[in-house]
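> got a predicted model here, sequence first, then my questions.
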Amino acid sequence: MQDCDEAKRPLGSQLHALRGVLDGLGALIFTKDRHGIYTYANQRFCETLGTSLEAIIGRSSADFFDADTAGRLQSDDRQVLETGCRISHRELRLSKDNHEQRCYLAVKAPVFDADGHISGLSGVLIDITEHARTEQQLRENQQLLMMVLDNVDGFVFMKGPDRRYRYVNRAFADLFLRSAEAVVGQDDNALMPAEDAHRIREIDDKVFATGVPIAVEEQITDGQGQLRHWWVKKLLLHGHGDALLGFATDITELKAAEEELKRSEARFRVLFEASHEALVVFDEAHLIDCNQSTLDLLGVSSREAFRSLTASMLAPRFQPCGGVSSKLAARHMEAARRNGHHQLEWTVQRHDNQARIPVEVTLSALELDGRPALLATIRDLTERKRYEEQIHQLAYYDALTGLPNRRLFFDRLAQSLARSQRSGRHGAIIYLDLDNFKPLNDRHGHRAGDLLLQEVASRLSACLREEDTVARLGGDEFAVLLAQIDDGQPDSQRDATLQHARDVAERIRDALAQPYVLAMDKGDAPTEQVEHHCSASVGVTLFPPCEMDGEAMLRRADAAMYAAKAAGRNQIRFAED
């Protein structure tokens, strides 16, 4: 009996040592009997389940794992126990207590008794949860990368040293009407004409030979036979068997737009240069470009000389309205940028002789090289202004004498009457008709009469102040408007106006009564001197600060004039109040 105890003592020590080894392993180790009941578990297995060895032995998988996990484990156990074969696979285990799911590499093998019969099974579990998570993350990242590459607006590809494709994204494959799988393993000769493939091969060879990245434009023929333009960057990836990685963008539409832009710019340049109107492109600080018509209008020798100037050098300091040119120009440019277009009248100053030219300017806002700019279309208004002045002269001035005509006289009279009503001050109208005028026409002709009327106009103007108006109303009838007579206090201003009007009327009567010497041009014959004596009958009326129209005022003066004629001519008469 003592010998038996002594024999058991080394065996117990060996078992204890073996369990110590198994507990020290990082793997989870267990054994089960033929009914799936745990008969042993190492320390790591117990720690994973969060319990003791005593609590595990005699219990089954269903006591520690959820029903799905327990079902799978029991199925694996039966397979080993029934076939006697070892199995190895990944398995997921969900703990019933903390609901934590772990992934294990599981190896299960049958255990045989002394008679060679299966008495149970042993299992070894290696926790590969973190490894599995890393693999899953890598798969997800790879899927995400593939999705991104397949949806990127461009072409991505990889070639090996044999110049065959190792990878292409979906856009690349679609370009050649193939699947990505059908392209991988092929070279460019299988995808496109030989000429295209040869050009691409030369670029690829250079990248492989030098290892230097290359960005270049390539032309290829796609699966539909259409010529496409690519902008492609190629670089060498070391550590991947020296693979060539390429990123390409289809610039076919951009190239077509560039060509159209070139044609459009050529057409614009032809129109720009052919325009008879001056065209100027400028921005806030610089004169950028102009056509030949601009150089001609502004007296500048060349475009280079024009670009060296500033806008302020091509305009007088003040515009006709009195505004400072630089400030007005800033407001006009701001209006053009705000509204897109703006039209104005302006006065430019030639660079060569400083002559001033009236122009009409149309400003159009545009963008030049990504910066705001303006296009000025400039039309010379010199002829139009001359015509407008001629029209104005014909409309408001007497063609023979150059004096204001009846229309302009009444316009100024209306203004004077309005001022008189506001200020309470008087003004005066002098109406006169020439005496002894008809005999001159009858004896020497209308040319002599015209010369006399011109001399009368000159003498009348010499008798008046600058602010007064003298007009020819028709024939040999003239009218004088004396306005803005400010002599005297308001209560005595009427008398002052009356005296002033009398003095002016006397000067006029005396001036017109002087002899007239008229030089009659006889063509090839010597000029004939014709002397004529002519006087004037003069009627005067004041216009008081009360409501009275111009026609009525002129009729009062006319009536006074006829009273002067009736009194023997060469007389002055005042209208009665």
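Great, that's in hand.
> please count neighbours and contacts with C-alpha atoms only from this point.
Fine.
> spatially central residue in this structure, please.
Centrality entry for the chain: nearest residue to the mean C-alpha point is E367, 5.7 Å, by C-alpha atoms, centre = their mean.
> host element of it?
With secondary structure defined by DSSP states H and E, E367 is part of strand 356-368.
> just to revisit the earlier point, the residue nearest to the centre of the chain - nearest residue in space that isn't next to it in sequence?
A373 (5.5 Å; C-alpha to C-alpha, 6 or more residues apart in numbering).
> give the next helix or strand downstream of the one helix or strand that neighbour maps to.
In this assignment (DSSP H and E), A373 forms part of strand 371-380. The helix or strand immediately downstream of strand 371-380 is helix 382-396, counting by DSSP H and E.
> that next one: what's the following helix or strand?
Following helix 382-396 toward the C-terminus (DSSP H and E): helix 406-423.
> between that following helix and helix 382-396, how big is the angle?
Angle, helix 406-423 to helix 382-396, by axes from the mean of the first three to the mean of the last three C-alpha atoms, to 10 degrees: 80 degrees.
> pull out the buried positions in helix 406-423.
406, 408-410, 412-414, 416-421 (16 or more other C-alpha atoms under 10 Å).
> next, the one to line up against it:
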Amino acid sequence: MNVKPPATLPNIVDLLLDAVFLVDTGGRIVYVSAACEGIFGYTPDEMIGMEMINLVVPEDRARTIEESGQVSAGRPRIGFENRYIRKDGSQVHLMWSARWSEADQLRIGVARNITERKRAEDMQTATYAISEAAHGANDFVDMFREIHRIITRLVPTAGFAVALRDGSAAEFSQPYETDVSGDPNVRRLFIDVIRTRRTVVHETERQADGRMESWIGLPLVLPAGVSGALILKSHPGTRYADKDRELLQFVSTQVAIAVERRRLNDELRRAARYDELTGLPNRRLFQDRMKSALARTRRHGGRIALLYVDIDDFKQINDSLGHTAGDQLLGEVAHRLQQCVREEDTVARLGGDEFVVLLEEISTPDDAQLVSTKITATINQPVHLDGSLLCVHPSIGIAVYPDDGETAEQLLKHADMRMYEMKKARSPGA
């Protein structure tokens, strides 16, 4: 028995809170229920004839086309999620159930607005993901690259930058940016964010096509003040709605915490591996590099050299001129040592006035002797300390792998011993 649907069925469909769509084989909308206006901002009459894919945010279009193909092939789909651009340029997150009507040659879809639910989920997910990025990234650039990826999943962006405060409000570093290089909006937003300590939105008209672009700057706020800003650019023709701003403000708070945590972690790592006074690698980092250099040399052959450098009569300089002058002298010696070696070599401070220089891939022991001569001549140059002209002299001991030993301990022992032999030979009465 054939039963015709009642004539009141369209009116019943219009009572649904979810939106009902009919889409033809060309992807154009042929019918929408009344609920679409509350979800999309367009009236049903405005949506008839639109290509459905043009309403989808650019980042979601490829997988939406793939999903539509599955439905058109006769495979009903339930629970597919994607994002759409509303009439006012803001975005809405939908969950779909859809099937194909062979008789009508139409896709029939029911869309539910899940924006609020997704926003709550996104906040929780973003908090965890940003914390993981802060802990797992190799450096700031890696961390910001991951944060960019996280934010793009929440709010589609056509451009993204991180600007960190450096001195006054007009000065900033930009450790990470994508598709906003050289755009004056970045500086303008950064200055406004630092000045107001608030989220700032600018809307500009594109010269190319007259479409509007929305820019948003979000402060990275810490107890000590605003440390920088996240800056996002929307896709042409879209804008950041109030709810997007609320979500991004929450995310910017998590990013500020992550930036500060990363800075503290980097400072702790540096303090553990670098000498505070000279900025040179300390004993721990030197031992790591020595171990790595020995391993490489054992695999590939060749020689490395170790120079043990000590400043003659440093205690007397410290006692007569004071510890401040002594610290200045050590800083100058460290600087001069770095000038005497290649970038791939290592200069480290072991403590006091004792330095070591690790020379990798030398051809003969004479190469180490040439560097030692250069160091001596460089350090012998007078040093200006508190208006005084001071002349200092280094004692240097050299050990070469594998001639003088095959372990770091053996090489250090030989270089230290030869350094003291030199010092003793140069001392009065020797």
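Yes, it's here. A quick note: this is a predicted structure, and the numbers were derived from the prediction, not measured.
> superposing both, give me the TM-score.
Aligned and superposed, the two chains score 0.46 in TM-score terms (TM-score structural alignment, normalised by the length of the second structure); 246 aligned residues with a C-alpha RMSD of 5.0 Å.
> show me what contacts G474 of the first structure?
Neighbouring residues of G474 of the first structure by C-alpha atoms under 8 Å, 6 or more residues apart in numbering: R406.
> thinking again about what came up before, what sits up against the strand holding E367 of the first structure?
315-316, 333, 336-337, 340-350, 372-382, 385.
> other SSEs contacting the helix or strand L453 of the first structure falls within?
Take DSSP H and E as the rule and L453 of the first structure turns out to sit in helix 446-462. Counting contacts by 3 or more C-alpha pairs under 8 Å, 6 or more residues apart in numbering; DSSP states H and E, helix 446-462 of the first structure packs against helix 438-444, helix 493-513, strand 516-522.
> hey, which of those is tucked in deepest?
helix 493-513 (a mean of 18; mean count of other C-alpha atoms under 10 Å).
> now that one against helix 446-462, angle please.
Using the same axes, to 10 degrees: helix 493-513 of the first structure against helix 446-462 is 140 degrees.
> identify the residue spatially nearest to V361 of the first structure, adjacent ones excluded.
I378 (4.7 Å).
> OK, contacts around that neighbour?
I378 of the first structure touches E277, A278, L279, V280, V359, E360, V361, T362, counting by C-alpha under 8 Å, 6+ apart.
> distance to S13 of the first structure and neighbour count added to the residues you listed, as a markdown table?
What follows is the contacts of I378 of the first structure, written out as a markdown table (distance: C-alpha to C-alpha, whole Å; neighbours: other C-alpha atoms under 10 Å):
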| residue | distance to S13 of the first structure | neighbour count |
| --- | --- | --- |
| E277 | 116 | 18 |
| A278 | 114 | 22 |
| L279 | 110 | 22 |
| V280 | 108 | 20 |
| V359 | 119 | 19 |
| E360 | 117 | 17 |
| V361 | 113 | 21 |
| T362 | 111 | 18 |
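> out of the residues you listed, flag the one nearest to A132 of the first structure.
Proximity of the contacts of I378 of the first structure to A132 of the first structure, judged by C-alpha to C-alpha, is greatest for V280, which lies at 71.6 Å.
> assign the closest one to helix, strand or coil.
The three-state assignment at V280 of the first structure reads strand, by DSSP: H, G, I helix; E, B strand; the rest coil.
> likewise L285 of the second structure?
helix.
> confirm for me that it is in contact with R273.
Yes - assessed by C-alpha atoms under 8 Å, L285 of the second structure is found in contact with R273 at 5.2 Å.
> R407 of the first structure reaches Q393, doesn't it?
No - look at R407 of the first structure against Q393 with C-alpha under 8 Å: they stay out of range, at 11.4 Å.
> with respect to V183 of the first structure, which of the buried residues of helix 406-423 of the first structure is nearest?
L408 (92.0 Å).
> excluding its backbone neighbours, what's nearest the closest one?
Sequence neighbours aside, Y396 is the residue nearest to L408 of the first structure in space, at 5.2 Å (criterion: C-alpha to C-alpha, 6+ apart).
> hmm, H148 of the second structure is touching L154, no?
No - counting by C-alpha under 8 Å, H148 of the second structure sits too far from L154 to count as a contact (10.0 Å).
> between these two, who's got more neighbours?
Neighbour tally, H148 of the second structure and L154, criterion other C-alpha atoms under 10 Å: the higher count belongs to H148, 22 against 18.
> which helix or strand contains the more buried one?
In this assignment (DSSP H and E), H148 of the second structure forms part of helix 140-154.
> about what we covered before: buried ones in the helix or strand following the helix holding L453 of the first structure?
Counting by DSSP H and E, the next helix or strand C-terminal to helix 446-462 of the first structure is strand 469-474. Residues T469, V470, A471, R472, L473 are the ones in strand 469-474 of the first structure that count as buried (16+ other C-alpha under 10 Å).
> for the stretch 301-430 of the second structure, what spans make up the strands?
With DSSP state E, counting those that start in this stretch as the definition, the stretch 301-430 of the second structure shows strands at residue ranges 303-311, 346-351, 354-362, 383-385, 388-390, 394-401.
> how close does N441 of the first structure sit to L453 of the first structure?
11 Å (C-alpha to C-alpha, to the nearest Å).
> repeat that for G24 of the first structure.
According to C-alpha to C-alpha, G24 of the first structure and L453 of the first structure sit 139 Å apart.
> neighbour-wise, which of those two wins?
L453 (21 against 12).
> what packs against the helix holding H148 of the second structure?
Counting contacts by 3+ C-alpha pairs under 8 Å, 6+ apart, helix 140-154 of the second structure packs against helix 115-136, strand 168-178, helix 242-273.
> again, only this time at 10 Å
Counting contacts by 3 or more C-alpha pairs under 10 Å, 6 or more residues apart in numbering; DSSP states H and E, helix 140-154 of the second structure packs against helix 115-136, strand 159-166, strand 168-178, strand 225-233, helix 242-273.
> list the buried residues of the shortest one.
Looking back up the chat, that one is strand 159-166 of the second structure. Quick answer for strand 159-166 of the second structure (16+ other C-alpha under 10 Å): G159, F160, A161, V162, A163, L164, R165.
> burial measure for A134 of the second structure, as a count.
A134 of the second structure has 25 nearby residues by other C-alpha under 10 Å.
> so what's it closest to, chain neighbours aside?
What sits nearest to A134 of the second structure in space, not counting adjacent residues and going by C-alpha to C-alpha, 6+ apart, is A258, at 5.4 Å.
> for the one you found, list the residues it contacts.
A258 of the second structure makes contact with 127, 130-135, 143-144, 147, 220, 252, 264 under the criterion C-alpha atoms under 10 Å, 6 or more residues apart in numbering.
> most neighbours, which of those residues?
L220 (31 neighbours).
> how far away is it from K243 of the second structure?
The gap separating L220 of the second structure from K243 of the second structure is 19 Å, by C-alpha to C-alpha.
> for D450 of the first structure, grab the count of nearby residues.
Residues near D450 of the first structure, counting by other C-alpha under 10 Å: 17.
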